[in-house]
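**Student:** model the following, please.
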Amino acid sequence: MHNIDTDSEDELPSGWEQKSTEDGNVYFINTCTNKTQWTHPRTGRKKEIPKELPFGWTKSVDDEDKPVYIQKETGNKTYVDPRLAFATDAKEHVHDFRQRFDASSTAFQVLHGVDLSGKYALVTGSNAGIGYETAKSLARHGCNVLFANRNMESTQQAIQTIVQETKASEDDLKSIHLDLTSLQSVKKCAAAIKTVFSDHLDIVILNAGVFGLPYTETEDNIETTCQVNHVSHTYLAILLEPLLKKGSRVIFVSSESHRFADLKNVFTLQNIAMPKDAYSSMMAYNNSKLYNVITAKVLSEEWRSKGIYVNSLHPGNMVYTNLSKSWWLFRLAFFVVRPFTKSMQQAAATTVYAATAAELEGVTGLYFNNCFYCEESAMARDKNIAHELFAMTLKIVAARVGAEGLQKYLDKYTTTKPLSKDETSNESEKTATKE
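**Tutor:** This next block holds a predicted model:
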């Protein structure tokens, strides 16, 4: 088992004990002198414990009205608050937290002791691969999970497998149809989600994606990789805004590939997708992953005042999933490096960490890798690129399915009318003619 407390300085000196108050504060007592204090006797730092009991625990009182904690599965009782096992340093700044996990950590380890009962999560691309492992990990800890996928048969099979493996309640796992190659499907899905989770969504994980596709266009006349990985997910996130409340988290699953994006054949053509005559499947993927990081940063600023936290992340390099199924050579390459890459559980760890870690409360607009934040590429931090990308994305969506749910962002980010389908699809030809 991965040791989440890796700093020996956190060990208490001899004769000291760590205790909690009724309202959940941590204090320290010297059993020899009966001296008490709020700060750790070795580090001098205050400690915090989770607001909720660890998963599988409940609280009661004994005959003398003293609090007693009961482990549901075994029935074991203790007077020691089990939350103390998960105490962390109190943060002086929102980004003041230490790395508890790394590349070898699994999603199950990240969620150790975390109780997600009563939480509601949406995961796209959750019938297979990393998305499936993410959904399974959340469900294992009591989360209500909505599986948003195109293939409903495989989704139902995935749900049944998770119920069998995790003892999760089938009533807590639901499916909904979502085809990211269709903006109408996204619109319809968002409306349906609002009927399933009429009150709120705690977690939105935008995980689905495609990789290595030859040049194709969707029914919306948008290059497929760009639409599936970026446009549709951006549209879905915005449409779900009414369900997001203070403390909700939105996660864009991006990739380190975003560092290799090249926009010289994109923004010069006033479009966000690579044109057919300059198309590269790898570059289309890289660009779409850059767009994920940028969009997360834009929405993090838009929703910061509401207490909605938006972050992006890299799950792992060349993880062996169905993502590489588009071409036999990609499939072979992923297979060859499989022994040296992350397992599915390890690949889901950073997503689960960003979605649930207590120390990330209030943290927004960051990019995570190996369960810790790191600096994005320079292009991902370029506010001019971000503004232009977001504006063009909004116009492209509005031209196809209308401005419902988008108008306030259109008013802010655009000064011209949305591009029509003809304008968008013929943009490359118009530019070439002018040249």
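**Student:** when you work out contacts or count neighbours from here on, use the C-alpha atoms and nothing else.
**Tutor:** Will do.
**Student:** contact partners for the closest residue to Ser126 other than its chain neighbours?
**Tutor:** Excluding the flanking residues, the one nearest Ser126 by CA to CA, 6 or more residues apart in numbering is Tyr132, at 4.2 Å. Tyr132 sits next to Gly125, Ser126, Ala158 when contact means CA atoms under 8 Å, 6 or more residues apart in numbering.
**Student:** for the second one, list the residues it contacts.
**Tutor:** For Ser126, the contacting residues are Tyr132, Glu133, Thr134, Ala135, Phe147, Ala148, Asn149, Thr155, Asn207, Ala208, by CA under 8 Å, 6+ apart.
**Student:** second input sequence below; structure requested for side-by-side comparison:
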Amino acid sequence: MMAMPDSDSEDELPPGWEERATDDGVVCYVNQQSKTSQWTHPRTGRSKRITGDLPLGWEKYYDEHSKRFMFHNKETQQRTNVDPRLAFAVEEPTQNIAQVRQRFDSCSTALQVLHGKDLHGRLALITGANCGIGFETARSLALHGCEIILACRNRSSAESAIDRIAQERPAARSRCRFIPLDLASLRAVQQFVRDIKESNISHIDYLILNAGVFALPYTKTVDGLETTFQVSHLSHFHLTLQLEALFDYKTRIVVLSSESHRFANLPLENLSVNHLSPPPEKYWSMMAYNNAKLCNVLFAQELAQRWKQRGISVFSVHPGNMVSTDLSRNYWFYRLLFAIVRPFTKSLQQAAATTIYCATANELTGLSGLYFNNCFFCESSKLSKCSTLQENLWQVSENLIQEFLAEQRQ
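**Tutor:** This next block holds a predicted model:
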């Protein structure tokens, strides 16, 4: 570890470092030379948080032009994006999941989790936001001032979703926009990324990888891969890495998985494309789903490790068991089964709660690589914690993307 230069004060920042504060009052330390960030002081290893009211004469407001919160001194007319309380931030214990008190449970709704929050100035990109849990996630965030990008295949369905949100909160219409995304095509993913970058979007606060498929008959995408694997994992993998420049220490990435990941059968070692995208004779729709959901947890945990020094939080979540969504639309047996258990499962609002909690809860600042169920941390499967499998999945996914890019260049 690189030694820090001598200083008269251990609290003095080393050259090239600066303090910043999130809108939630947590202090982050940014190294301008290495472009990394962390939640602990580079000298002391301790965390800080801003507390108390603004100094006399200061006010906080949201600036529509810069799309950020600003501070105004009414006496001197000074305006700044730096919280004037930053110099007086107080030390607090380094965040640990064991210190987090459970505030919500399986009965909590997304709107209850967001009660009292002002999300103006935040931007969420949600895949599959036009229906089901994705829609409830988008709706809940939009009703609290968040800007929403609905990343979906179907324009009319996405526009209908925006209309439904606007019926509740007319002002939310201007904060919601549809950008087409077909996860069954890597070329479409790349076009989506180009559309995002051409939309003058400079930062994404919440990347919510919500879209997925379930109980599909054996089909291949235009890229020649089994559909469940590509839609639920590989395209999200590619999308996330392509958008990396739009993430920083204020970003949270939430990957929707499922308790079904516990029943996956991926090998601990020597993972290959054939395990992830099997031939027709080795395909079973339920196991394809289980394996895709395991991929979601593996990806989230490996990404959390790789981006740890950037201060980006990555979580995977289980929304609920057999929630009544469009996910079961592909097979009559599952439609019947979902209909039978509907009275005993979560509502869509309840199912969106854990996603919303992981994206917005203040107490999760500085934490990453965790798996959540019912708005609280729980242990994921033993297989999902295998570092070898995490690295192997990353390598196989990366190789598939490189093969696709090589074919494009030919």
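**Student:** re the thing from before, residue in structure 2 paired with the residue nearest to Ser126 of structure 1?
**Tutor:** Alignment note: Tyr132 of structure 1 maps to Phe135 in structure 2; criterion TM-score structural alignment.
**Student:** wait, is its match part of a strand?
**Tutor:** No - judged by DSSP: H, G, I helix; E, B strand; the rest coil, Phe135 of structure 2 forms no part of a strand; its state is helix.
**Student:** which strand or helix spans the residue at minimal distance from the centre of structure 2?
**Tutor:** The centroid of structure 2 falls nearest to Ile253 when counting by CA atoms, centre = their mean (2.1 Å). Ile253 of structure 2 belongs to strand 252-256 when elements are defined using DSSP states H and E.
**Student:** so which elements touch that strand?
**Tutor:** strand 206-209, helix 285-306, strand 313-318, helix 353-360 (3 or more CA pairs under 8 Å, 6 or more residues apart in numbering; DSSP states H and E).
**Student:** make JSON lines out of those and add mean neighbour count and distance to Leu367 of structure 2.
**Tutor:** Converted to JSON lines, these look like this (neighbours: other CA atoms under 10 Å; distance: least, CA to CA, whole Å):
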{"stretch": "strand 206-209", "mean neighbour count": "25", "distance to Leu367 of structure 2": "15"}
{"stretch": "helix 285-306", "mean neighbour count": "24", "distance to Leu367 of structure 2": "9"}
{"stretch": "strand 313-318", "mean neighbour count": "28", "distance to Leu367 of structure 2": "6"}
{"stretch": "helix 353-360", "mean neighbour count": "27", "distance to Leu367 of structure 2": "10"}
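**Student:** for the equivalent of His115 of structure 2 over in structure 1, grab the count of nearby residues.
**Tutor:** Aligned by TM-score structural alignment, His115 of structure 2 pairs with His112 of structure 1. A count of nearby residues for His112 of structure 1, using other CA atoms under 10 Å, gives 13.
**Student:** tell me if His112 of structure 1 really is in a strand.
**Tutor:** No - according to three-state DSSP, His112 of structure 1 belongs to no strand; its state is coil.
**Student:** circling back to that earlier point, and the match of Tyr132 of structure 1, how far is that from Asp105 of structure 2?
**Tutor:** 21 Å (CA to CA, to the nearest Å).
**Student:** over to Ile162 of structure 2?
**Tutor:** On the measure of CA to CA, Ile162 of structure 2 and Asp105 of structure 2 end up 28 Å apart.
**Student:** can you pull out the helices in the stretch 1-150 of structure 1?
**Tutor:** 107-110, 129-140 (DSSP state H, counting those that start in this stretch).
**Student:** let's have these in TSV, adding distance to Lys246 of structure 1.
**Tutor:** Shown next, in TSV, are those (distance: least, CA to CA, whole Å):
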stretch	distance to Lys246 of structure 1
helix 107-110	23
helix 129-140	20
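**Student:** which one of those is the most hemmed in?
**Tutor:** With neighbours taken as mean count of other CA atoms under 10 Å, the helices of the stretch 1-150 of structure 1 reach their highest mean count in helix 129-140, at a mean of 26.
**Student:** got the contact list for the alignment partner in structure 1 of Glu379 of structure 2?
**Tutor:** Using TM-score structural alignment as the criterion, Glu379 of structure 2 maps onto Glu375 of structure 1. Taking CA under 8 Å, 6+ apart, we find Glu375 of structure 1 in contact with Leu366, Tyr367.
**Student:** also Ala296 of structure 1?
**Tutor:** Ile251, Phe252, Val310, Asn311, Ser312, Gly365.
**Student:** same deal with Ser288 of structure 1?
**Tutor:** Per CA under 8 Å, 6+ apart, neighbours of Ser288 of structure 1: Thr225, Cys226, Asn229, His230, His258.
**Student:** now secondary structure too, for these, in a markdown table please.
**Tutor:** A markdown table is the format used below for the contacts of Ser288 of structure 1 (three-state DSSP):
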| residue | secondary structure |
| --- | --- |
| Thr225 | helix |
| Cys226 | helix |
| Asn229 | helix |
| His230 | helix |
| His258 | helix |
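**Student:** map Val255 of structure 2 across to structure 1 for me.
**Tutor:** In structure 1, Val255 of structure 2 lands on Phe252 (TM-score structural alignment).
**Student:** ok, now Ile149 of structure 2?
**Tutor:** Aligned counterpart of Ile149 of structure 2 in structure 1: Leu146 (TM-score structural alignment).
**Student:** from Asn317 of structure 1, how far out is its match?
**Tutor:** Distance from Leu146 of structure 1 to Asn317 of structure 1, by CA to CA: 27 Å.
**Student:** so for these two, which residue has more residues nearby?
**Tutor:** Between Leu146 of structure 1 and Asn317, counted using other CA under 10 Å, the more crowded position is Leu146 (24 against 16).
**Student:** export the helices and strands packed on strand 252-256 of structure 2 to a markdown table and tack on distance to Cys176 of structure 2?
**Tutor:** Supplementary listing: these in a markdown table, determined by distance: least, CA to CA, whole Å:
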| stretch | distance to Cys176 of structure 2 |
| --- | --- |
| strand 206-209 | 14 |
| helix 285-306 | 26 |
| strand 313-318 | 24 |
| helix 353-360 | 17 |
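**Student:** between these, which gets nearest to Leu143 of structure 2?
**Tutor:** Ranking these by proximity to Leu143 of structure 2 (CA to CA) places helix 353-360 first, at 12.6 Å.
**Student:** the closest one vs structure 1, mean deviation?
**Tutor:** Helix 353-360 of structure 2, aligned to structure 1 and superposed, deviates on average by 0.4 Å (mean CA distance after the TM-score superposition for structure 1).
**Student:** give the next helix or strand downstream of that helix.
**Tutor:** strand 370-373.
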